[in-house]
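In: predicted model follows, preceded by the sequence.
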Amino acid sequence: MQRHPFEFQINPLVLTLFLILVTLFVSTGISRARVSTDNLIFILDASGSMEFRINGKTKIGIVRDILTDQIKTLPASLQAGLVAYGHRHKGDCNDVEELVPVSPMNAALLIKKIRAITPTGMTSVSLAIRNASEKIRHLKGRTAVILIADGQDSCMNDPCALVRELKAKGIKFAVHVIGFDVTGDAEKQLSGIAQAGQGGYFRAGNAKELKLALKKTIKKLGIKDRQRQSEKKSEKKRTVPSQMSSSQPPKLSENKVTLKVNAGRIRKAPSLQSDIKFSLKKGSTVSVIDKKEEWLHIRLDDGRTGWSHQRLFSLSDQDQTADAEVTREIRAIRTDLTSEGKEKVIFVQNSFHPPKIFFIEEDPPKVVCDFFDTRLGKDTDSYIKVNSKFIQKIRTGLHKIPVSKLRVVVDLVPNKTYELEHIFLKEKKHCVLIIKSARKFSDRP
């Protein structure tokens, strides 16, 4: 047979090698396109301003709920950690703590630590990032940091320059930032952190926007949504015909709670302003299917659902993840006047629940401690006369509007300047208020 001048023969071995190389190239390209984050570190702002309210709810409360919901969707293959700042001591720029080391996903632990965070002190953004970077340098794989903050660094540091410095040292990580209710210089700094960290910046002004911003951030990291996968499996299961009557409620594995008051109002939403759906009688036992701060989402055996405040119920099953299930009580209020240059007020509690503390410059000046959903123990005096160098008297009162709280007011000696500190001793269940003479102090909420 005569060959065409431009025809040539291909060696079968060469063709095989060529196909193998093409396959490897294509496979490598696909795998690179699918690379996602291996390690994720959340850094949470717990400075005092996170106690401010948006639409009636504290900013920290909004973050707790939305971050909790998002963590439940993260896959078990992810390694995750948690860092917080400003959650223990007032006025302390070194108040940064690694609450959960980067380790295989433990959603229950992360949620428990997040729900225990109480806004208290300074905005130590730079130190939080630096501390996280010490852990990042030892991690394998791709690492991302998600910073949720409502203000700029208040400790005279430049977090943008710090992130650039860490990047220059070869520490491999991306910083994504969600600015929660920020404007002006604060937003400029937070967006600058994201730019320096080669990450995304998202602005959120309320709960809805925060939820969307967090979802966008997680999506940007390429992390698969465990919840969507489980929903797909559930959809397949629903297509299987069932012999069970549609009116028969499913079996629930949630904790059971029992109404301990004479009558309990069940509402459409977790708010005292929400409409009432129905009422329960004392002794009614229901299942808890969700929880938002002090509110329980309950379900009856007949399928009805609604929201009610947790103080109306006692537990049938022990929930180890929340201190609020115990009826909160101040069992004693003590004073320690022996410390040189300072005086202490010690609140002895039955469970760990730090109060909100602020100073009022009046005549006489006052320190106010609000213990939410708390009662005064039957053996605890509601009025304590002190007449010491700094403290005149301590008085308590129960307030129910807008929310239930036990307010403790410490009246101070006038015509002096004061500095306040407070320490929370979680194991002892003590809150210690320290009062000492210092420069003029004002910290009104």
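Out: Thanks, I have the structure now.
In: from here on, contacts and neighbour counts on C-alpha atoms
Out: Noted.
In: which other helices and strands does the helix or strand that contains residue 42 contact?
Out: In this assignment (DSSP states H and E), residue 42 forms part of strand 39-45. Counting contacts by 3 or more CA pairs under 8 Å, 6 or more residues apart in numbering; DSSP states H and E, strand 39-45 packs against strand 79-85, strand 96-104, helix 125-136, strand 143-149.
In: buried residues, the longest one. List them.
Out: Of all the residues in helix 125-136, those buried under the rule 16 or more other CA atoms under 10 Å are 125-129, 132-133, 136.
In: what angle do it and strand 39-45 make?
Out: If you take axes from the mean of the first three to the mean of the last three CA atoms, to 10 degrees, helix 125-136 sits at 160 degrees to strand 39-45.
In: quick one, what contacts the nearest residue to residue 396 once chain neighbours are set aside?
Out: Among residues not flanking residue 396 along the chain, residue 408 sits closest, at 4.4 Å (CA to CA, 6 or more residues apart in numbering). Contact analysis of residue 408 by CA atoms under 8 Å, 6 or more residues apart in numbering lists 368-371, 394-397.
In: before we go on, here's another structure to hold up against the first:
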Amino acid sequence: MKKDLTKGSVLKGILTLALPIIGAMFMQTANNVIDIAWIGKISSDAVAGVGTSSFFIQLVWSICSIFLIGSGILVSQSIGKNNEQQAREYSRESLIALFGIILLMGVLMQIFFQPIISFFNFEKPIVEDYAYTYLTWMSGFLFFSLTVLLMTQISNARGDSKTSLKYSTIGVFINLVLDPLFIFTFDLGVMGAALATGVAQFITLFLFLKRYAKAFFGDREEWIFRFEKVGEIFKVGFPASLQRILFTLVGIAIAKIVSEWGSDAIAAQKIGNQVEGITYMCIGGLSSAMMSFTGQNFGAKQYKRIEEGYKNAMAFTILIGLINGAFFYIFSESLIQLFVSEKDTIAMGASYLEILGIAQVFMCVEMVTSGIINGLGKTKYPAYINISMTVIRIPMALYFAKNLGLGIDGVWLSIGVSMFLRAVCLTIAYNYTRNKVILKLKNEVS
């Protein structure tokens, strides 16, 4: 199953692919928001505990993204070359490698969960208890959630984003039903939230594999493990995943700084992140679509379509960034109140949305531009830029918060400034890549 993105209207091709991905990401974001909304009814401490442990779950996801991103790029380029056999080889070996990483990281998190959570030195034992519980259970469900992400990436790379939307929707509705049932009816609390997510992901994966395992991975007799394919996938996926790994590590460091203002601040950051996910789902879907669109057209040597795609994508992403940013700024307090009732958490969360609302357009530009450059296989450029511009958040947060006396607002400001710097640097990187790669190859074709 595949869709040819190298022919027809550029804008229609991008939107046809992007809208279902955005829908699927909306479902994933809705899934997270539902969890936090129900957990928020327990207390801000519960949100803080879950938010803290979520950083380490994200770290595992970031490590596994080596094969998620690598397979997406190489499968899309193989489809562009009409090489179905090669596309399946990349998919199979990504699945096998992913399983190995999940197994290793799941075991490590089960063994070392106590020192992991103790890193934040919470003064409230109840917050640590919530974090321990959530991390322990969620680490056991990593295989389901990450394999669903791999299947989604492969499907999108083939130009079929409707499949991931369909199964993500099913998973969200299952989680929507199970969350209140497990958390409150069965009185399982935070553990119930983790169980609801795990069951939903298991069912989603089962449906995905039952329908598309053969189409994506081939027949059983084709399952031959070749180390060179893993090496190719790793080479392409590592730079982009390295930025995700370091981004998560920086996020943990920032959370450590935020924890100095107490569990209310951690809860405010977690809720703010979830609300900000509205932008991420829209632009993350467009970025993923642009990576597949660019990859297929690059493989098919349709360089003019890549340039036209960039212009269309930028117009759309800037509009979304401005609209969402204004929405977050104007309704900041009301949005946080949807999750918690504690005044301190609401105040800090509203401040987060007001400051980050101004920076939404920059986040949109850098995400879409990264997707386009990654689609060209030049994953090192976005990786280097995103890594460096993310790492500086730590010294900026300390300087703004303490030296300038801005407090917790200084931490939020450091995040916004880094988004601006990434957007500027990645725009420069795209134009450099365009001159060095696209224009050169276009002239050769001419």
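Out: Arrived safely. It should be emphasised that the depicted structure is a prediction, and the values quoted were computed from it without experimental measurement.
In: what TM-score comes out when they're superposed?
Out: The pair, once superposed, lands on a TM-score of 0.27 when counted by TM-score structural alignment, normalised by the length of the first structure; 174 aligned residues with a CA RMSD of 6.1 Å.
In: hmm, back to that, the residue nearest to residue 396 of the first structure is in what secondary structure piece?
Out: Assigned by DSSP H and E, residue 408 of the first structure falls within strand 405-412.
In: what's downstream of that strand, the next helix or strand?
Out: Counting by DSSP H and E, the next helix or strand C-terminal to strand 405-412 of the first structure is strand 418-425.
In: list the buried residues in that following strand.
Out: Under 16+ other CA under 10 Å, the buried positions of strand 418-425 of the first structure are 418, 420, 422, 424.
In: isn't the first one up against residue 436?
Out: Yes: taking contact to mean CA atoms under 8 Å, the distance of 5.6 Å between residue 418 of the first structure and residue 436 places them in contact.
In: ok, the closest residue to residue 267 of the second structure other than its chain neighbours - contacts?
Out: Leaving aside its chain neighbours, residue 267 of the second structure sits nearest to residue 48 (4.4 Å; criterion: CA to CA, 6+ apart). When contacts are counted by CA under 8 Å, 6+ apart, residue 48 of the second structure touches 127, 131, 263-264, 266-267, 270.
In: check which helix or strand covers residue 48 of the second structure.
Out: Secondary structure from DSSP H and E places residue 48 of the second structure in helix 44-80.
In: just the buried positions in whatever helix or strand comes next after that helix, please.
Out: Once the chain leaves helix 44-80 of the second structure, the next helix or strand it forms, by DSSP H and E, is helix 84-111. Residues of helix 84-111 of the second structure classed as buried by neighbour count (16+ other CA under 10 Å): 84, 86-95, 97-99, 101-102, 105-106, 109-110.
In: in the helix or strand following helix 84-111 of the second structure, what's buried?
Out: The helix or strand immediately downstream of helix 84-111 of the second structure is helix 113-118, counting by DSSP H and E. Residues 113-114, 116-117 are the ones in helix 113-118 of the second structure that count as buried (16+ other CA under 10 Å).
In: in a markdown table, list the residues you listed along with distance to residue 321 of the second structure.
Out: Below are the buried residues of helix 113-118 of the second structure laid out as a markdown table (distance: CA to CA, whole Å):
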| residue | distance to residue 321 of the second structure |
| --- | --- |
| 113 | 37 |
| 114 | 39 |
| 116 | 35 |
| 117 | 34 |
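In: what is the nearest of the residues you listed to residue 194 of the second structure?
Out: Nearest to residue 194 of the second structure, judged by CA to CA, of the buried residues of helix 113-118 of the second structure is residue 113 at 15.4 Å.
In: what about that closest one, distance to residue 131 of the second structure?
Out: Distance of residue 113 of the second structure to residue 131 of the second structure, computed by CA to CA, to the nearest Å: 9 Å.
In: residue 61 of the second structure too?
Out: When distance is defined by CA to CA, residue 61 of the second structure is 18 Å away from residue 131 of the second structure.
In: okay, those two: which has more neighbours?
Out: Counted by other CA atoms under 10 Å, residue 61 of the second structure and residue 131 do not tie: residue 131 has more neighbours, with 28 against 23.
In: give me the nearest residue to the more buried one, chain neighbours excluded.
Out: Among residues not flanking residue 131 of the second structure along the chain, residue 49 sits closest, at 4.1 Å (CA to CA, 6+ apart).
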